[in-house]
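> Generate a structure from the sequence data that follows.
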Amino acid sequence: MLRPLWTAAGLLLVGLGVVGVILPMMPGVVFFIGAAYCFARGNPAWEQRLLAHPQVGPHLVAWRTRRAISARGKRAAVAMMALAAALAWWLVGWPWAGVSSAALLAVALWIVTRPG
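Just a heads-up that it's a prediction; the model follows:
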């Protein structure tokens, strides 16, 4: 009964992942990880297609097996977060930029501590 909902959620996340590949400040792989999770519960054949994808699949398998993020992915994520923090300070200012910068710093520290 829940399989169609898991599949729909997976499709939504794949769509967001595609948008994330195109837009530089939106993470793509995170949404593909979520899509694989949903497809595992809703449509295992689609999960396997996602895991076998030549561009996305290796990142998903690395995350599933070792909770690893590639060095290139870490650099890109931290660079985009630094850009987002700089834009927040320029556009929003104190105190909201400080709050968002603290959150971005916490996430960046978590990302760089993952295996590569």
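> Could you use CA atoms for every contact and neighbour count after this?
Will do.
> how about the strands in this protein?
Here the chain has no strands by DSSP state E.
> Spatially central residue (nearest the centroid) of it, please.
For the chain, the residue nearest the mean C-alpha position is Val30 (1.9 Å; C-alpha atoms, centre = their mean).
> Go ahead and confirm that residue touches Gly17.
Yes: shown here, Val30 and Gly17 form a contact pair, counting by C-alpha atoms under 8 Å, at 7.3 Å.
> anything in contact with each of these two?
Here Val30 and Gly17 have no joint contacts, going by C-alpha atoms under 8 Å, 6 or more residues apart in numbering.
> one more, for comparison:
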Amino acid sequence: MPAFILLIFGWVAVALAALGAALPLLPATPFLLLAAWCFARSSPRFHRWLLYRSWFARYLQAWQRHRAMPKGAKFRAICVIVLSFSVSIILLPSVWLRLLLLMVLAALLLFIWRIPVVDEEQ
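This next block holds a predicted model:
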């Protein structure tokens, strides 16, 4: 695949990850990993920026080195997820959609709970 297409995909993934940091049902992590993969194959400069200077650098470095989350990130992620899902569940009129959101919430929390935590000094 040509480098410029990977570069475009990488920046789209970064934009989606930034949106995912604020929106409840759009996950940020898969888009960050996709951006890192695209930049690693298309632009060493942007790959370094993403891993060492971006707002997401700490999380990506922990994942790349240890396949883990940095200390404190798991708690913050769980709090934001529960808060955003709670607002969505309260505002929805349909019982079926509420149950669906509760099932998605349970699966997401189980997935995040299973990710190990690593200290930044390690």
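> Report the contact partners of the residue nearest to the centre of structure 1.
Val30 of structure 1 touches Gly17, counting by C-alpha under 8 Å, 6+ apart.
> how close does it get to Ala62 of structure 1?
Counting by C-alpha to C-alpha, to the nearest Å, the separation of Val30 of structure 1 from Ala62 of structure 1 is 13 Å.
> and if you look at Met1 of structure 1?
With C-alpha to C-alpha as the criterion, Met1 of structure 1 and Ala62 of structure 1 are 31 Å apart.
> Counting neighbours, what do you get for Ala82 of structure 1?
Applying other C-alpha atoms under 10 Å, we find 16 residues neighbouring Ala82 of structure 1.
> Repeat that for the one 4 residues further on.
The local packing count at Ala86 of structure 1 equals 15, with neighbours defined by other C-alpha under 10 Å.
> and what of Ala62 of structure 2?
20.
> Ok, Arg114 of structure 2 next?
9.
> wait, what's in contact with Leu5 of structure 1?
Neighbours of Leu5 of structure 1 in contact, by C-alpha under 8 Å, 6+ apart: Gly42.
> If you could redo that for Ala15 of structure 2, that was the one I meant.
Residues counted as contacts of Ala15 of structure 2 (C-alpha under 8 Å, 6+ apart): none.
> repeat that for 10 Å
By C-alpha atoms under 10 Å, 6 or more residues apart in numbering, the contact list for Ala15 of structure 2 reads 9, 28, 31-32, 35.
> Which of those residues lies at the shortest distance from Leu92 of structure 2?
Ala28 (23.5 Å; C-alpha to C-alpha).
> any idea how far the residue nearest to Trp113 of structure 2 when sequence neighbours are not counted lies from Ala68 of structure 2?
Closest residue in space to Trp113 of structure 2, ignoring its immediate chain neighbours: Lys74 at 7.6 Å, by C-alpha to C-alpha, 6 or more residues apart in numbering. Here the distance between Lys74 of structure 2 and Ala68 of structure 2 works out to 10 Å (C-alpha to C-alpha).
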